[in-house]
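>>> missing the sequence, but the structure's below:
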């Protein structure tokens, strides 16, 4: 358990509140950055384990506002790939080259946003096609794997969901449902790997109010932000997190 200093507490509060706002209001694309923020003051592995129960709490708090507003087909396709992805993450956690994975996912995220802004990608992905199901499952597989090893499953899921011609609330609800299930599935493997401990859970209890505050703020912001601004912010978050992943993988 990290030493609870004033600096640690301030950084942890910022990270947890940011995670709540991002996950509850703007998808999960940038929520992984909370672990990166925490990694400024604690070991990265500690940051991942510390954040998981709080992410699960945010998932639970976010379910009711978006209940049954998701697109079930898209959500199930992501979960169909996501659950095996979590299992693969658990199997290869000790040996995976996290930096290479960060660079890969970051590159995909940045390229997706660049193409999306060019005005060519979304109309193509929005059309029904025979590869849509394969894309959903493949995105879910990558999302489950990267979610397990670095809580960075948001960009791969967004790659699929943003191309499905959804409203902002459908997109958000799908993110809440998918990552609510995937985060819950990660808990037991995390505990078996020794990542979640009684000491880390005690620290989570101290910061749980800030996770709930962030989730409340995120839901309110979601409904106050216009659909055009919402997707613009989502692309910005995806671009920022993609660039951050590339940077983390290179340094």
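Cool, got the structure. On a predicted model such as this, the values are computed, not experimentally measured, just so you know.

>>> make it CA atoms for all contacts and neighbour counts henceforth
Will do.

>>> Help me confirm that residue 168 comes into contact with residue 232.
No. If you go by Cα atoms under 8 Å, residue 168 and residue 232 don't touch, sitting 10.7 Å apart.

>>> how much space between the closest residue to residue 25 other than its chain neighbours and residue 244?
Leaving aside its chain neighbours, residue 25 sits nearest to residue 218 (4.0 Å; criterion: Cα to Cα, 6 or more residues apart in numbering). Going from residue 218 to residue 244 by Cα to Cα, to the nearest Å gives 22 Å.

>>> and what of residue 224?
In terms of Cα to Cα, residue 224 sits 28 Å off from residue 244.

>>> Who has more neighbours out of the two?
More crowded of residue 224 and residue 244, by other Cα atoms under 10 Å: residue 244, with 18 against 10.

>>> quick one: the more buried one and residue 106 touch, right?
Yes. Between residue 244 and residue 106 a contact is recorded at 7.3 Å, counting by Cα under 8 Å.

>>> And the longest helix along the chain, what's buried?
In the chain, assigned by DSSP state H, the helix with the most residues is helix 198-224. Neighbour counts over helix 198-224 (16 or more other Cα atoms under 10 Å) mark 200-201, 204, 207-219, 221-222 as buried.

>>> Name the residues that touch stretch 209-223?
By Cα atoms under 8 Å, 6 or more residues apart in numbering, the surrounding residues in contact with stretch 209-223 are 13, 16-26, 54-55, 57-58, 61-62, 65, 169, 230.

>>> Just the ones of those in helices?
Judged by DSSP H, the subset of the contacts of stretch 209-223 located in helices is 13, 16-25, 54-55, 57-58, 61-62, 169, 230.

>>> also this one, for the comparison:
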């Protein structure tokens, strides 16, 4: 498989030393054991890469966790609640994507830090 030039692989060992524990912490937290410790994943990864890059790396991981969680509870859902949550979630995704492109990395770091 050949990757395009604008998709460089991260080869820094420090990145992996920070990212692997951050992703594990995020997974444990998302499963309900670590309470709010998952919120430390992006700041931990920000030690090695920029905050927007750290968030972008974690988004597919979070998406996969959510899809697997939905698969586990596919027979237990509230249609009325879904009719409310899906449009609101889509609005949040669009606003987040637009702001992700427009905001400076330092401002994103400040927002995540708060």
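Thanks, I have the structure now. Since this is a predicted model, take the numbers as computed values, not measurements.

>>> Mind checking the TM-score on these two?
Put the two chains on top of each other and the TM-score (TM-score structural alignment, normalised by the length of the second structure) is 0.69; 108 aligned residues with a Cα RMSD of 3.3 Å.

>>> hmm, back to that, any idea what the residue nearest to residue 25 of the first structure aligns with in the second structure?
For residue 218 of the first structure, the aligned position in the second structure is residue 96, judged by TM-score structural alignment.

>>> residue range for stretch 53-61 of the first structure in the second structure?
The aligned range for stretch 53-61 of the first structure in the second structure is empty, by TM-score structural alignment.

>>> and that stretch, how far from the chain's centre?
Taking the mean of its C-alpha atoms, stretch 53-61 of the first structure sits 12 Å from the chain's own mean (Cα atoms, centre = their mean, to the nearest Å).

>>> Alignment lookup: residue 111 of the first structure to the second structure.
Match for residue 111 of the first structure (TM-score structural alignment): no aligned residue.

>>> Helices of the first structure, start to end?
Taking DSSP H as the test, the helices found in the first structure are 6-25, 33-38, 44-63, 72-92, 98-117, 121-126, 132-150, 154-161, 168-192, 198-224, 227-250.

>>> In the second structure, what stretch matches the second one?
The reference is to helix 33-38 of the first structure. By TM-score structural alignment, helix 33-38 of the first structure lines up with nothing in the second structure.

>>> Quickly note the distance from residue 99 of the second structure to residue 24 of the second structure.
Look at residue 99 of the second structure and residue 24 of the second structure: by Cα to Cα, they are 27 Å apart.

>>> per the alignment, residue 21 of the second structure corresponds to what in the first structure?
Alignment note: residue 21 of the second structure maps to residue 138 in the first structure; criterion TM-score structural alignment.

>>> Any figure for the gap between the nearest residue to that match once chain neighbours are set aside and residue 116 of the first structure?
Setting aside the residues directly before and after it, residue 138 of the first structure is nearest to residue 81 in space (Cα to Cα, 6+ apart), at 6.1 Å. Going from residue 81 of the first structure to residue 116 of the first structure by Cα to Cα gives 24 Å.

>>> For those two, indicate the residue with more neighbours.
Ranked by neighbour count (other Cα under 10 Å), residue 81 of the first structure and residue 116 place residue 81 first, with 22 against 16.

>>> mind checking how far that one is from residue 143 of the first structure?
Using Cα to Cα, one gets 8 Å for the distance from residue 81 of the first structure to residue 143 of the first structure.

>>> what does residue 90 of the first structure give?
Applying Cα to Cα, the value for residue 90 of the first structure to residue 143 of the first structure is 13 Å.

>>> so who does the closest residue in space to residue 25 of the second structure that isn't next to it in sequence touch?
In this structure, residue 25 of the second structure finds its nearest non-sequential neighbour in residue 38, 5.8 Å apart by Cα to Cα, 6+ apart. Listed by Cα under 8 Å, 6+ apart, the contact set of residue 38 of the second structure reads 22, 25-30.

>>> Could you export these as a markdown table, including distance to residue 73 of the second structure and neighbour count?
Converted to a markdown table, the contacts of residue 38 of the second structure look like this (distance: Cα to Cα, whole Å; neighbours: other Cα atoms under 10 Å):
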| residue | distance to residue 73 of the second structure | neighbour count |
| --- | --- | --- |
| 22 | 26 | 22 |
| 25 | 23 | 20 |
| 26 | 20 | 24 |
| 27 | 18 | 19 |
| 28 | 18 | 16 |
| 29 | 18 | 18 |
| 30 | 15 | 19 |
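
>>> Residue 104 of the second structure and residue 114 of the second structure: what is the separation?
Taking Cα to Cα, one finds residue 104 of the second structure at 16 Å from residue 114 of the second structure.

>>> Neighbour count: the two, which is higher?
Applying other Cα under 10 Å to residue 104 of the second structure and residue 114 shows that residue 104 carries more neighbours, namely 11 against 6.

>>> so residue 137 of the first structure sits right up against residue 83, yeah?
No. In this structure, residue 137 of the first structure is not within contact of residue 83 by Cα under 8 Å, at 10.1 Å.

>>> who touches the nearest residue in space to residue 36 of the second structure that is not next to it in sequence in this structure?
Using Cα to Cα, 6+ apart and skipping the chain neighbours, the partner closest in space to residue 36 of the second structure is residue 29 (6.3 Å). Listed by Cα under 8 Å, 6+ apart, the contact set of residue 29 of the second structure reads 35-38.
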